[in-house]
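Peer 1: Give me a 3D structure for the following:
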Amino acid sequence: MTLTQDKPVIFFKPQGRIDLETATALSKKMAEVKLESQQLWVIDLAEVGFMDSSGLVPLVQALKAVHESGCRLVLCNVQAPVRLVLELTHLDSVFEIVDNYEEILSTFEDKTLATA
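Peer 2: Okay, here's the model as predicted:
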């Protein structure tokens, strides 16, 4: 798992599987990040080939915490097996999902410029 913290962007890149064991580690890693207003949390799922329902827990917890702090969370590079889990649970309509990291940055910069 890679974590890059460069205000205002917090970048998570889990790898492999997100199951009960790795979901717990992901939750702990996310809890270590100090939330500050206007942060952008990016979870890049390009290297996640499998996620079961326990993998949804850290994502939903992070989404709740981020929204309560006035931040934004975006999923990108969601692979087909992970997208299927999100679709089956209807969480694909709850999360902001984009194709790639570059798309996130362009929309983030547009929103930042609009509020400046």
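
Peer 1: From now on I want contacts and neighbour counts done on CA atoms only, so please keep to that.
Peer 2: Fine.

Peer 1: neighbours around residue 59, how many?
Peer 2: For residue 59, the neighbour count with other Cα atoms under 10 Å is 20.

Peer 1: same question, residue 21
Peer 2: Residue 21: 11 neighbours (other Cα under 10 Å).

Peer 1: what comes up buried for the longest helix along the chain?
Peer 2: Identified as the longest helix of the chain according to DSSP state H is helix 101-115. For helix 101-115, the neighbour count (16 or more other Cα atoms under 10 Å) marks 101, 104, 108 as buried.

Peer 1: Between those, which sits nearest residue 95?
Peer 2: residue 104 (13.2 Å; Cα to Cα).

Peer 1: just checking, that closest one touches residue 97?
Peer 2: No: with contact defined as Cα atoms under 8 Å, residue 104 does not count as touching residue 97 (9.2 Å).

Peer 1: For the two, list the residues in contact with both.
Peer 2: Common neighbours of residue 104 and residue 97 (criterion: Cα atoms under 8 Å, 6 or more residues apart in numbering): 74, 76.

Peer 1: Now show me the structure for the sequence below, then we'll compare the two:
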Amino acid sequence: MTLKQKHQVVLFQPQGSIDLEGGVALSNEMLKVVPQSHQLWVIDLAAVDFMDSSGLVSLVKVLTAARQSGCRLVLCDVKAPVRLVLELTQLDSVFEIFDTYEDVHSLVHDRRLALAS
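Peer 2: Next up is the predicted model:
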């Protein structure tokens, strides 16, 4: 997983599958980053081709931790198989989902997307 931080935006870029093993690794890596209020956490799923229920649990765990810390967490570049899982579980209504990281970045830059939730 790649991690980039610029100002108040933290970009996570997992790769491969977010299943039991990948989901645990993702949540462990993300929770190593000390969340600060008024941060925006972005999970760019462009390189993720599969996610199962264990991966969903990890995403919800990270979302909960972010919200409890005053951070905002959004997803972007969600591929069709992963989006289908989110839709079937109705978690697409829980997570904020953007088409691309550039969409998120431009909204933050234009101050049309608040950093904290």
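
Peer 1: where along the first structure do the helices fall?
Peer 2: Going by DSSP H, the first structure shows helices at 20-31, 56-68, 80-88, 101-115.

Peer 1: out of those, nearest to residue 45 of the first structure?
Peer 2: Short answer: helix 80-88, nearest of the helices of the first structure by Cα to Cα, at 8.3 Å.

Peer 1: So what angle separates the directions of the closest one and helix 56-68?
Peer 2: Per axes from the mean of the first three to the mean of the last three Cα atoms, to 10 degrees, the angle that helix 80-88 of the first structure makes with helix 56-68 is 70 degrees.

Peer 1: Measure the mean distance from helix 80-88 of the first structure to the second structure post-superposition.
Peer 2: Taking mean Cα distance after the TM-score superposition for the first structure, the mean distance separating helix 80-88 of the first structure from the aligned residues in the second structure is 0.4 Å.

Peer 1: Which secondary structure elements does that helix sit against?
Peer 2: The contact analysis (3 or more Cα pairs under 8 Å, 6 or more residues apart in numbering; DSSP states H and E) places helix 80-88 of the first structure against strand 47-51.

Peer 1: let's go with 10 Å and repeat that
Peer 2: strand 47-51, helix 56-68 (3 or more Cα pairs under 10 Å, 6 or more residues apart in numbering; DSSP states H and E).

Peer 1: whereabouts in the second structure does that helix align?
Peer 2: Per TM-score structural alignment, the counterpart of helix 80-88 of the first structure in the second structure is residues 80-88.

Peer 1: For the spatially most central residue of the second structure, give me its contacts.
Peer 2: Note on the second structure: the residue nearest the mean C-alpha position is residue 43, at 2.9 Å, using Cα atoms, centre = their mean. Applying Cα atoms under 10 Å, 6 or more residues apart in numbering, we find residue 43 of the second structure in contact with 3, 10-14, 30, 59, 73-78, 97, 101.

Peer 1: same question, residue 65 of the second structure
Peer 2: 27, 30-31, 35, 59, 71-73 are the contacts of residue 65 of the second structure under Cα under 10 Å, 6+ apart.

Peer 1: returning to what we had before: redo the helices and strands packed on helix 80-88 of the first structure as JSON lines? Include distance to residue 21 of the first structure.
Peer 2: Shown next, in JSON lines, are these (distance: least, Cα to Cα, whole Å):
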{"stretch": "strand 47-51", "distance to residue 21 of the first structure": "11"}
{"stretch": "helix 56-68", "distance to residue 21 of the first structure": "12"}
